[in-house]
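Visitor: Sequence isn't available, so here's the structure alone:
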């Protein structure tokens, strides 16, 4: 985890400089105005009461009430303004993290636990909320009050001021030690909290629940959750109690200072030099000084602790974007023809010593169909993933109508290339909204047309709520074949020029597969289609068939040509 500078944290408030300046002004005005109360109190004790001057007493008491009322009103306004700034900063920080993670490549989500990602956005950002909301105002308020109190104390008695400040060195030393303790505990606590989130996500998602029930692992999951929660409780308690005894000791010392002042005022060298009013006013100021001093020390501890959370947040914000929009994007021609080419493309997954695909060359003219066949792990799916730019090739280039995919905006590419994979994912919302996810402006008629083309309209129409039926978590309201056809309809709704079908009919029974295949055949007219399939019956009519083996092209040609050669393809069909 990286160490975060206070300067970087301060940059989060840059857009709110004017509002913070107003807050600072209000705090300073309130703190300075509050210093009038001890002096008014001194006048009450030393002048108004001994002289029984009712008029003066009334004015002094009125002044004390007015000071309290004005400072309270200023406090409400500055609290509202500082809280508004804090909430906006946290809101923007949460959006920035989510937006940046959305730009990450598929490889990032493959190697990162979902619960860990959720924890960074919710727990870590939420953890800094109180610090962001109140720290700036607290520092300004406490610092202004402390300075004003110190000046007023010196004005009353510089000798007693020196006595009051003897506790500062040990207080600073103790606060630094407490901050270090809490920083270490916070790092452990956030890691444990992320692990707890992972356990919740893995155990209570629909897929996790089904797995635990079929494996009889429910008791083990509960025990895992209990142990993680127990460790978290321990860390929370340690975080809350860290340094409490040390800070409590400082509170006792601070409380003893007034006694020392009274003793000093009564000693022979100083006896009679201070009026009772001055002594009362001084001790009032002294109490008002130690409160902001303790506040500043506690803020320092909280800020040091929050740097751990900021470090986890900035660690995600600093992640490099492996697959990003180009600095100078190129526009696709209008209309897009859909001519797809692989030119000596090589790709290796991170951490792998061998290439997933090696020196692949493909030419798929616009409107034609390409079928990729081969054994599991041969590299077929990787080729499909490169077409939709889940990854970028390590060597060579992939082009559409002569333009390198890396020169296109990701949004433009998504509008041209549509993919239906063997792993369908449906959102926990209605069928209609799942389909409209691909095209937010689609009309109900267009949605229904896409569903008919995917041979799923009759199934949806037969449901009690029709297209307004909620599909359930990950679409478990529907069978595998129904989910697959909904996913096909969703992709077709985008009307892409290039279709990538990665085992798109793998979850369908034979009769349904034939119906969907007829729909694909109709919709593929005028489109470039790349089909990845194990069932060779679905690719017999492709314009060209490529046999992939260990990341390389082994054979290439039409069905009849490859059968006549008697090579690997012929063996696969046997």
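Guide: Looks like it arrived, so ask away. Predicted model only: the values in this text are computed from it and were never measured.

Visitor: all contacts plus neighbour counts: C-alpha atoms, from now on.
Guide: OK.

Visitor: The nearest residue to residue 348 once chain neighbours are set aside: neighbour count?
Guide: The spatial neighbour of residue 348 that comes closest, neighbours along the chain excluded (CA to CA, 6 or more residues apart in numbering), is residue 355 at 4.3 Å. The tally of other residues near residue 355 (other CA atoms under 10 Å) stands at 17.

Visitor: Where does residue 355 sit: helix, strand or coil?
Guide: coil (DSSP: H, G, I helix; E, B strand; the rest coil).

Visitor: residues touching it, list them.
Guide: 346-349, 551 (CA atoms under 8 Å, 6 or more residues apart in numbering).

Visitor: Filter these down to the buried ones and hand me the PyMOL line.
Guide: Filtering these down to the buried ones (16 or more other CA atoms under 10 Å) takes a single PyMOL command:
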select buried, resi 346+347+348+551
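
Visitor: Show me which pair in the contacts of residue 355 is furthest apart.
Guide: 349 and 551 (12.0 Å; CA to CA).

Visitor: Need the residues touching each of the two.
Guide: Among the neighbours of residue 349, those also in contact with residue 551 (CA under 8 Å, 6+ apart) are 355-356.

Visitor: Taking the centroid of this protein, which residue is nearest it?
Guide: residue 121 (3.0 Å; CA atoms, centre = their mean).

Visitor: where's that one relative to residue 22, distance?
Guide: 30 Å (CA to CA, to the nearest Å).

Visitor: Same check on residue 238?
Guide: 38 Å.

Visitor: now residue 375
Guide: 68 Å.

Visitor: And residue 77, by the same measure?
Guide: Separation of residue 77 from residue 22 (CA to CA): 10 Å.

Visitor: Surely residue 447 touches residue 435?
Guide: Yes. Here residue 447 lies in contact with residue 435, judged by CA atoms under 8 Å, at a distance of 6.7 Å.

Visitor: ok, second structure coming up, stack it against the first:
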């Protein structure tokens, strides 16, 4: 019987899987209920938000000054119109007419220039703040442990990184400036209206509330329809992402599910038709009523101007200027009425970002790190216990020692703790009790960079970037030369295949490496790890995706490269583990046997049972 048979003990899987959900959460950024819940769960300090803008204090003052200047300059227009109508035209005063017309043009030019300058400054400040938040969040999330990513939906992380920070563009460049501009315009307009004619100002303020109330009702109606439409658009987006990705296409074709998916997509698209129509028609009658109210306001002003009681000494120029001012009051006033919605939405975005930025870093560099001058590669487990949740131990009191340059094979039933123990060597987790040692130093006393330089990991789940073969290999060591890349590829028995491709090492591997077979991806992963030349190799079923012939080739390369390195191997194939210096058998997180292949077979214990069980299944097959 060939030694390369497979023995796979019975048992339930416990390997932690990172669930990548992709897609967006379909959440409308102005969903008030969700925003208020978010703020209730994670309150936001306005002082903390202000600190984000503190480096740009001077520029912010300039922006505010520009807003005030623009609003004040804009209010000069109606007064110029009054002078033209009341004085320059009736008296045929050409000089005054030229001055007023020049003033109107100057006001327009100044307003446009100030608007451009304000937009440039506010956008620059906003982009700087977003850049800082985006970079800080990405860096902070990279420092999180693997446990965080196993607990969190991939789509949620992407949503906060991309959607929430992207939505902040309007928050930091529009919300604050629009509030300042609207307040300035409303106050200035009201003051100007009373300066022109206090009687007409009172009439305008009486007539205006019905228009405001009507507009608010229309906005609420459209808001409800828009929420439903956004949710349906999110469903459509998810269907596109799931149905047209590489994994989705493979699943659809192998299951013959294309017709069902097409019908589902058609149904969702059909529902969108109705929602879009409702969105366009929402509040049309109310808006028509509001237009009547708008038309009635100038009519009421003209009517008031016709009665001596209300007109007083009103001139035609004053009336025209007043109607112009009254017409420009509605938009900023509505903007201020919606401030509550904008502020709540803005604070909710900051809350979601701060919530992630405030996550504690479970595995971090020590305050006073110890640096190993020359790593030999001796690995030790000193009474190691580990639990993911604090209640159910995955490892209990494991004590093992692997001398520098030695090899350890971990075997046992699925879920016995092999991968968890190997993960502790790369410091993907820290032990709950006990110590994991590298050359006698606790890994927690070393920097994460030093651990990553000393320990290389190849797992059965190969992840390749959507980039060229060369870029994928250089991802492990950006300063690697082409010669070093080729040497690593040759050692992993993948160089000849890469060279045979039309673009060689510049071949794009495709999404998640789908242009390569499982075995080819595995060998690329091995080459990528070997390029770093680590002193300790952790091989977590690294050859599981290879056929017998390819496995023997790669195993021969690994055996040759293992000289002078410490190797910790997890495998279900006897040929992979039998030549290890030491074999440790795990059962429910405990080491129940240790020894060489021959010693453990002669002992007739758990290891012998595993081997015997594998042989019996192979014979039956």
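Guide: Okay, I see it. The model shown is predicted, which means the values in this text are computed figures rather than measured ones.

Visitor: returning to that earlier point: doesn't the residue nearest to the centre of structure 1 belong to a helix?
Guide: Yes. Counting by three-state DSSP, residue 121 of structure 1 is part of a helix.

Visitor: Tell me the counterpart of it in structure 2.
Guide: Aligned by TM-score structural alignment, residue 121 of structure 1 pairs with residue 161 of structure 2.

Visitor: just checking, its match touches residue 139?
Guide: No. At 11.1 Å, residue 161 of structure 2 does not count as touching residue 139 under the criterion of CA under 8 Å.

Visitor: Could you find the closest non-adjacent residue to residue 81 of structure 2?
Guide: That would be residue 321: by CA to CA, 6+ apart, it lies 6.2 Å from residue 81 of structure 2.

Visitor: aligned partner of that neighbour in structure 1?
Guide: Matched to structure 1 by TM-score structural alignment, residue 321 of structure 2 sits across from residue 281.

Visitor: what's the answer for residue 616 of structure 2, then?
Guide: Per TM-score structural alignment, residue 616 of structure 2 is not aligned with anything.

Visitor: which residues sit in contact with the closest residue to residue 275 of structure 1 other than its chain neighbours?
Guide: Spatial nearest neighbour of residue 275 of structure 1, excluding adjacent residues (CA to CA, 6+ apart): residue 46 at 7.3 Å. Neighbour list for residue 46 of structure 1: 275-277 [criterion: CA under 8 Å, 6+ apart].

Visitor: Which of the helices or strands spans the closest residue to the residue nearest to the centre of structure 1 other than its chain neighbours?
Guide: Nearest residue to residue 121 of structure 1, sequence neighbours excluded (CA to CA, 6+ apart): residue 94, at 6.2 Å. Using DSSP states H and E, residue 94 of structure 1 falls within helix 54-102.

Visitor: what's the average distance of that helix to structure 2?
Guide: Mean deviation of helix 54-102 of structure 1 relative to structure 2 after superposition (mean CA distance after the TM-score superposition for structure 1): 2.4 Å.

Visitor: do stretch 301-314 of structure 1 as well
Guide: Compared with structure 2, stretch 301-314 of structure 1 is 4.6 Å away on average (mean CA distance after the TM-score superposition for structure 1).

Visitor: other SSEs contacting the helix or strand where residue 281 of structure 1 lies?
Guide: Here residue 281 of structure 1 sits within helix 276-317, counting by DSSP H and E. The helices and strands touching helix 276-317 of structure 1, judged by 3 or more CA pairs under 8 Å, 6 or more residues apart in numbering; DSSP states H and E, are helix 36-43, helix 54-102, helix 125-127, helix 129-156, helix 168-204, helix 244-266.

Visitor: Indicate which one of those helices is closest to residue 30 of structure 1.
Guide: Nearest of these (CA to CA): helix 54-102, 5.0 Å.

Visitor: sorry, back to before: could you export the helices and strands packed on helix 276-317 of structure 1 as TSV, including distance to residue 1 of structure 1 and mean neighbour count?
Guide: Output for these, formatted as TSV (distance: least, CA to CA, whole Å; neighbours: other CA atoms under 10 Å):
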stretch	distance to residue 1 of structure 1	mean neighbour count
helix 36-43	48	20
helix 54-102	16	16
helix 125-127	16	18
helix 129-156	20	20
helix 168-204	9	18
helix 244-266	27	15
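
Visitor: so which of those gets nearest residue 531 of structure 1?
Guide: For those, distance to residue 531 of structure 1 was read as CA to CA. The smallest value, 27.3 Å, belongs to helix 54-102.

Visitor: Show me what counts as buried in the next helix or strand along the chain from that closest one.
Guide: Helices and strands here follow DSSP H and E; after helix 54-102 of structure 1, the next one along the chain is helix 106-111. Within helix 106-111 of structure 1, not a single residue qualifies as buried, counting by 16+ other CA under 10 Å.

Visitor: Contacts for helix 106-111 of structure 1 next, please.
Guide: Under CA under 8 Å, 6+ apart, the answer for helix 106-111 of structure 1 is 390-391.

Visitor: what's the mean distance for that helix versus structure 2?
Guide: Counting by mean CA distance after the TM-score superposition for structure 1, helix 106-111 of structure 1 comes out at 3.1 Å.

Visitor: Next: stretch 220-235 of structure 1.
Guide: Counting by mean CA distance after the TM-score superposition for structure 1, stretch 220-235 of structure 1 comes out at 5.4 Å.

Visitor: So for that stretch, what gets flagged as buried?
Guide: Buried residues in stretch 220-235 of structure 1 (16+ other CA under 10 Å): 221, 225, 228-229, 231-232, 235.

Visitor: which one of those is nearest residue 258 of structure 1?
Guide: Closest to residue 258 of structure 1 out of those is residue 235 (37.1 Å), distances taken as CA to CA.

Visitor: okay but that closest one is in contact with residue 187, surely?
Guide: No. Using CA under 8 Å, residue 235 of structure 1 makes no contact with residue 187, being 9.8 Å away.

Visitor: could you flag which of the contacts of residue 46 of structure 1 are buried?
Guide: Buried, going by 16+ other CA under 10 Å: residue 277, out of these.

Visitor: So which of the contacts of residue 46 of structure 1 is the closest to residue 36 of structure 1?
Guide: residue 277 (13.9 Å).

Visitor: quick one: contacts for the closest one?
Guide: 41-46.
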